[in-house]
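Asker: Quick one: sequence plus predicted model below, questions after.
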Amino acid sequence: MNEPTSKPWYREFWAWMVLAPLIAVVIVSSITVSLAVRHADDKVTDNYYKDGRMYHFSAEQDQRAQALQLAAMVQFQRGEDQTVVVELNGNTDYPEKLLLTLSHPVEEDLDQHIVLSQLSVGRYSGSVTTELNSRWYLRLMPELDPEQHKSAEWRLKGEINFELGEAAPLNAASR
């Protein structure tokens, strides 16, 4: 009598029929988790009280900018040497340097802070290191430390869409 020889489990068809979907689920789950961790959304603040108090200071910055009749025009010059030129107008002493913050609407990692040096009265220039495309939020202020933006004397805000042009006005936010 010939007895069938038993094969090792990994050579059995039914073993792979059961294991293949399980292995596929583990691989796809690992990829999904790694993508979710790597491309997670920016965190929402959990200190609402502090942010509410800082809102008052932000409104004061806008009011001071309106009282000084401040307005600016931002002009980006793209190419090999990406630069930005800002024309600031208003009833103020023009500081030696300004800070222009470019905030990406989705990716906080793309945000950039550009220190602008005075070329002449009311005219400032700085270098841009990030590729500029699509839409960005702009904030101009005399405070050079980005972490201290809420203590700046005034601020101007605006928005630019590089698909539509390379210049944008900055004004005090009206409430």
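Answerer: Thanks, I have the structure now. Numbering: from 1, shown residues only.

Asker: switch to C-alpha atoms for all contacts and neighbour counts from now on
Answerer: Fine.

Asker: helices and strands around the longest strand belonging to the chain, which ones?
Answerer: Counting by DSSP state E, the longest strand found in the chain is strand 112-120. Packed against strand 112-120 by the contact rule (3 or more Cα pairs under 8 Å, 6 or more residues apart in numbering; DSSP states H and E) you find strand 97-103, strand 123-127.

Asker: how many degrees apart are that strand and strand 97-103 in direction?
Answerer: 150 degrees (axes from the mean of the first three to the mean of the last three Cα atoms, to 10 degrees).

Asker: Quick one: work out the angle between strand 112-120 and strand 123-127.
Answerer: 140 degrees.

Asker: what about versus this one:
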Amino acid sequence: MQTEVKKSWFKQFWPWFLIILPMAAVVAGISTFIIASDNKPDMVVDDYYKTGKAINADLSLLTNAKKLGLSAEVVQQADGLLIKMEGLETNTSISFSLFHSTQSKRDKLAMLTADAEGNYHFETDQPLVGKWSLRLEPFDKKWRLEKKVVFPSEKIAL
């Protein structure tokens, strides 16, 4: 008569297999929660009413730019952007804004002054790639030119 020696439960395969499956789900859930809490979306707006009113103001600024006959041509260069403005009476300083479509950390804001030829230069150390919102406006905020752009691009007309 042969006696069967039973192993302890922790020395067998199936209990560990059944324990590992739920533990893997718990670890995946915790890591998903950590990733989601660290990478919150930047596009969510708290005050929708205020944002809606701002859209109406934006439209009037765009209309003012058309009435004044303003336009711009943006040319991408190796070290940044060259902006040629048409319709400005004097070489005033302009507010230049580039808003990334999904990552607000990459947004770029600058005040630009014209060179001797009337062109504006925006310099950046990182190459511009992807979808952006480009905005040009004067210091007094009387008009605005804006457009959604995708870089790299040779010429952009605003």
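Answerer: Right, received. Where do you want to start? Keep in mind it's a predicted model, so treat the numbers as computed, not measured.

Asker: picking up where we left off before, same list (the helices and strands packed on strand 112-120 of structure 1) but as a markdown table, adding mean neighbour count and distance to Arg11 of structure 1.
Answerer: Putting these into a markdown table (neighbours: other Cα atoms under 10 Å; distance: least, Cα to Cα, whole Å) gives the following:
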| stretch | mean neighbour count | distance to Arg11 of structure 1 |
| --- | --- | --- |
| strand 97-103 | 21 | 57 |
| strand 123-127 | 20 | 64 |
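
Asker: what's the closest of the ones you listed to Ala71 of structure 1?
Answerer: Closest to Ala71 of structure 1 of these is strand 123-127 (Cα to Cα; 12.2 Å).

Asker: Show where the longest strand of structure 1 falls in structure 2, residue numbers please.
Answerer: Aligned by TM-score structural alignment, strand 112-120 of structure 1 falls on residues 108-116 of structure 2.

Asker: what are the ranges of the helices in structure 2?
Answerer: Assignment of helices within structure 2 using DSSP state H yields the ranges 13-38, 48-67.

Asker: packing partners for the first one?
Answerer: Same thing as helix 13-38 of structure 2. Counting by 3+ Cα pairs under 8 Å, 6+ apart, helix 13-38 of structure 2 packs on no helix or strand.

Asker: For that helix, give me the average deviation versus structure 1.
Answerer: Taken over the aligned residues, the distance from helix 13-38 of structure 2 to structure 1 averages 1.9 Å (mean Cα distance after the TM-score superposition for structure 1).

Asker: Which residue of structure 2 sits opposite Val86 of structure 1 in the alignment?
Answerer: Counting by TM-score structural alignment, Val86 of structure 1 corresponds to Ile83 in structure 2.

Asker: That's all I had, so thanks and see you.
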